[in-house]
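1. With the sequence up front, the predicted model follows.
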Amino acid sequence: MSKLQLKWAGVLALVLAACALLYPTFNWYSMTAQERDRLEASRLRPKWLLNLGLDLRGGTHLVMELDVSKLPQDADVKDAVDRAIEIIRNRVDQFGVAEPLIARQGERWIVVQLPGITNTVQAKEIIGKTALLEFRMEDDSEKAREARQKIAELGDPFEKDPDGIMRATQGALALVPPGDELFPGKESTFYLVRATAPLNGSQLDGASVSNGSNGMPIVNFKFKPAGGKIFGELTTANVGKNMAIILDNLVYSAPVIKSPIRGGSGIIEGNFRMEEARNLAIVLRAGALPAPVRIIEERTVGASLGEDSIRQGLKACLIGGVLIVLFMLVYYQLGGVFANLALLLNLLFLLALMSYFGSTLTLPGIAGILLTAGMAVDANVLIFERIREELRAGKPVRIAVDAGYDRAFSAILDSNVTTLISAMFLFQFGTGPIKGFAVTLTIGILASMFTAIIVTHMMFHAYLANRSVDKLHIG
């Protein structure tokens, strides 16, 4: 087998590998949306899959701001945002969202993109909940009972602040005994509890959902060994008293401790719907945010809009591709045929590599594909013009072809390297769609270097190998 044949065998192997990588993607998107949702819920997505971004698939886009005023004075804001991102990512992973984007934006903002999730209420409930779980003893002293009676006479002792959080009114706060705090209850009541929390959610080991004795959903929780020990000591010392279970400043229940609980586990009741109970279990398992977050931007992209974007993007690619193919065929003739074949291989390798790396295709990513197609053709234009110069100088066809590739290589390399540097900066400092553009541009440039320089050169060698050519038709 000749050296040229070995090269073609290698190219054929790459084409077969690319087709194998793309098959799961074609098979996946040939299914109905209901079938894909069912497989995603069961976590049966293919390993190698070209994902669609928010602008193509539809979903929810949120920009959240960490309330740094609620952090301790000596807290590192950057570290707090990093921890918040990790906790939000854990919650989203448990929620079962495929290929979410969760990234820092600026000093204290977090961008969350959830492809395929259009229920923004549920998304905000899971992602935005601070999930600060505390166990505090209810004050059953005579002074507390008198204070409760006076507070009840005021009417509703709570009002919403500008952020929509329930706060005690000034009149109610004036009646709270020293060492106590006033909290609203989930069932339209209020509780006076001790100001100190001997146990909180940081000691939780897990949380799950089951049905209680009355058939209503309940949330089961279990502590780590150290937390279980504290819980056992706390319940032993307070038999017959009420323990308030507080989540994000809301008392979900305040059961009576009937006997010491030494198993390190318990339940949270609150007349939940099953969906509410599952969401609560998710945020408890993922942990509490270091500070509350506010949603400052919210955008939902419908699935139909995403499908329309795909159609428009494919239409743009088709029109651009046809114009490029026609120009190359008309102007460069045989060279145009080789360049167009290389362009098809470039697109095949680009999509296959994106599938292998699990990249996400966005509308700017489609623009990146079109740009790389133009750059691949530009490389061939440089090569063909150099070959024409060599032919005009009177050199034989074979020598002119090799010299044309050699002379054009440095210019092609320089232009592609500078573009790669730009793409690296876009990927490093950009977010969401900008990163998608940078990824497709980078992979496309690398693929075009191979197809435009190596594969087309092999095509010329194959064309000239077994025939005597005195004139080369390249315009």
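-> Sure, I can see it.
2. For the rest of this, base every contact and every neighbour count on C-alpha atoms.
-> Will do.
3. Would you map the strands across the stretch 51-200 of the chain?
-> Secondary structure of the stretch 51-200 of the chain by DSSP state E, counting those that start in this stretch: the strands cover 51-52, 59-66, 101-105, 109-115, 133-137, 158-160, 166-168, 180-184, 190-194, 199-200.
4. closest to P364 out of the ones you listed?
-> Ranking those by proximity to P364 (Cα to Cα) places strand 51-52 first, at 11.7 Å.
5. got another, please set it beside the one above:
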Amino acid sequence: MRLPLMQGYGFKLFAVVALVLISLWQLFPTIQNALNDRELAAMSSDEREVYEKENYEDLLETRESSLNLGLDLQGGMHVALEIGTGALLQELAGNRADDTFERAIEIANERAQDGGSDFVTLFADAVEEVRPNTRLARYFRNTDAGITARSSNADVVTYLRSEVDEALGRAEEIIRQRIDRFGVTEPLIQRQDGSRIVVELPGVDDPQRVRDLLRGTAKLTFHLTPPTQELQQAALRVLQYYGEGGAETAATTDADTTGTAIDTTAAGERVAAAGDSAGAVDLAQVTGGEAPSASGNSLADALRLIQVPEGSPIFGQVVARDTATVRRLLEAPGAQALLPAGVRLLYTANPEGVTPEGEDVYNLIGINERVELTGDVITDAGPDFDPYTNAPQVSITMNGVGGQRWSQITGANIGRPVALVLDNRVYSDPVIQSRIPNGRTQITGQFSRQDVEDIVTVLKSGALPAPVRIVEERTVGPSLGAASIRAGTRALIVGFLVVGVFMAFYYRGAGLIANIALVLNLLFIFGVLASFSATLTLPGMAGIVLTIGMAVDANVLIFERIREELDSGKTMRAAVDGGFAKALSAIADANITTFLIGVILFSFGVGPIQGFAVTLMAGILTSLFTALVVTRLVLDYLVQSRGTRVAFG
């Protein structure tokens, strides 16, 4: 026996119930994520850290499945990146660049700050200005691209523009891949005129991590390291040099200081026994309990030597706030002349310890300038864990050529450290224990899980074709986003209440039915947005408020037609049938044309306009369903099954 409610319109009831359940299911992660955030906010920092570690996977899955909020609702970062076109041209020129080329690049960089012409045009004009009648082909010969010594400057400019445009396209795609792996929901990444790329990252709460991720060129290189004794002696010589001549002398002293006999006794007294481990960083032993400081630009105050085991490539240790000062002092010509030939000094990527005052300390590592292997040979990279210590690490796999070369390097240098350098920072300097024949190796260090994920991201995305710099950065705080959410929610509630009260007052019983449909309409809109992982923005909330009015508009058309049918003397049942039939064309025309406008806005708009279009289109579909199905279902039940005479005003 069938229930009265199911007679004649069971499918409609099934469709409504199914959509309600699906919408609630899609919105459940959003509700759960809001409850989790509220629970975490009530915890202390220690309790929150423990809770997040224990429930990391569940919290991550809930956040990824919840309704996304835009930059204006949850805060985040707006970053404008500029591709280093000058560096790209220098790379294309290679060793053919001369003084004229370098001067032209400087002029083009200066004039590029004022905007106007593209960088290639500025460069070509600068070359003509520095050295008239110079053929650009002398710097950019490329037979594969058709650029020979006889090519005209116009042909070379066309070639350079195509190379720059291709590099911008590659940079945009690489940045997109990095952001996707970073885990930001619905980021906005688009090119602007010139050589800029705009990135908007909703929900980002670690700006420095984003900066490092976006700016890193991802150029991985492998270097052998010089003998420990050479590094330690060079460090003593440099310290003694600054002790005698000071920083001011270093900037003017020529390379003839290498011939000066240096008494290293004073500098030698600065070397403290900090343990047998290369990672020993108790600076209290090195500095007498005081953190080193580069006050007065004194290298002796900033650089501290530690006793390291044979084979370690550590040159010295520097507190984070002194790293720039030490680098400047060590790059002075006089200091450079005291370093071993063909050796560079780079900082470790992560701190190797802390001072008694809690400041980070970095190791200064000596590496051979010669590149033994580049990251171009890497075919795969992924996070991993050390089988003995369970510490996070990065596993990389090389192609056949890289694997063969890596086997030769490791086989010929057993017992010697090899430095893995990414973007001019030493990420790892392990000692080669044995030959590695399979082209697989690990990047180890004092990494957090997040550090490992970031390294994998830049390695998998590939190297940027040119350096990038951040020329504009804006951060939208969570408090501003919360204020936007409150304002949008208030507008939504007020709009709903005003419309609901009007419908109940003007249409009486029928108005209450319309309000039921309106509630379901809101539920369906948010369910659709959640199911398609759409991003809700402040303009999107405006679209929802607009949809409330449009949903009621369909009901108004239907109810007015039913009124006309009742006034003509028809029965309630016939009036309902006639009202829906006669209002259908007007409802369809209005909603279809508005939906097409939403499609156009979404196709050609960006950012906030797209957010508005998405909610508008979703609202139109759900309002049509609630007006034509939900309202009809309730009216049919009341009129046909219950015999109720519904009041239409």
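-> Everything's here; your move. What you are looking at is a predicted structure, and each value in this text was computed from that prediction instead of being measured.
6. I'd like the TM-score for the two structures, please.
-> Aligned and superposed, the two chains score 0.76 in TM-score terms (TM-score structural alignment, normalised by the length of structure 1); 448 aligned residues with a Cα RMSD of 4.4 Å.
7. a markdown table for the strands of the stretch 51-200 of structure 1, including distance to I454 of structure 1 and mean neighbour count?
-> Formatted as a markdown table, those follow (distance: least, Cα to Cα, whole Å; neighbours: other Cα atoms under 10 Å):
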| stretch | distance to I454 of structure 1 | mean neighbour count |
| --- | --- | --- |
| strand 51-52 | 30 | 20 |
| strand 59-66 | 41 | 22 |
| strand 101-105 | 36 | 18 |
| strand 109-115 | 38 | 22 |
| strand 133-137 | 62 | 22 |
| strand 158-160 | 68 | 14 |
| strand 166-168 | 67 | 18 |
| strand 180-184 | 71 | 20 |
| strand 190-194 | 75 | 22 |
| strand 199-200 | 63 | 18 |
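8. how about JSON lines for those strands, with distance to T300 of structure 1 added?
-> Converted to JSON lines, the strands of the stretch 51-200 of structure 1 look like this (distance: least, Cα to Cα, whole Å):
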{"stretch": "strand 51-52", "distance to T300 of structure 1": "15"}
{"stretch": "strand 59-66", "distance to T300 of structure 1": "5"}
{"stretch": "strand 101-105", "distance to T300 of structure 1": "15"}
{"stretch": "strand 109-115", "distance to T300 of structure 1": "10"}
{"stretch": "strand 133-137", "distance to T300 of structure 1": "30"}
{"stretch": "strand 158-160", "distance to T300 of structure 1": "27"}
{"stretch": "strand 166-168", "distance to T300 of structure 1": "28"}
{"stretch": "strand 180-184", "distance to T300 of structure 1": "32"}
{"stretch": "strand 190-194", "distance to T300 of structure 1": "36"}
{"stretch": "strand 199-200", "distance to T300 of structure 1": "35"}
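9. do you know which of these lies nearest F357 of structure 1?
-> strand 51-52 (10.1 Å).
10. What range does that closest one cover in structure 2?
-> Mapped onto structure 2 using TM-score structural alignment, strand 51-52 of structure 1 spans residues 68-69.
11. what's the matching stretch in contact with?
-> Residues from elsewhere that reach stretch 68-69 of structure 2 (Cα atoms under 8 Å, 6 or more residues apart in numbering): 185-186, 202-203, 530, 533-537.
12. so how much does it differ from structure 1 once superposed?
-> In the superposition with structure 1, the average deviation recorded for stretch 68-69 of structure 2 is 3.1 Å (mean Cα distance after the TM-score superposition for structure 1).
13. that older thread, relative to S210 of structure 1, which of the strands of the stretch 51-200 of structure 1 is closest?
-> Here strand 133-137 is closest among the strands of the stretch 51-200 of structure 1 (Cα to Cα), at 19.2 Å.
14. check which helix or strand covers V458 of structure 2.
-> Using DSSP states H and E, V458 of structure 2 sits within helix 449-461.
15. Could you look up the next helix or strand downstream of that helix?
-> strand 468-476.
16. Output the residue interval of structure 1 matched by the helix or strand following that following strand.
-> In the C-terminal direction, the helix or strand that comes right after strand 468-476 of structure 2 (DSSP H and E) is helix 478-507. Mapping helix 478-507 of structure 2 onto structure 1 (TM-score structural alignment) gives residues 303-332.
17. Now do the helix holding V458 of structure 2: everything it contacts.
-> With Cα under 8 Å, 6+ apart, helix 449-461 of structure 2 has contacts from 174-175, 177-178, 181-182, 213, 216-218, 220, 375, 380-383, 392-394.
18. mean deviation of it from structure 1?
-> Mean deviation for helix 449-461 of structure 2: 4.8 Å (mean Cα distance after the TM-score superposition for structure 1).
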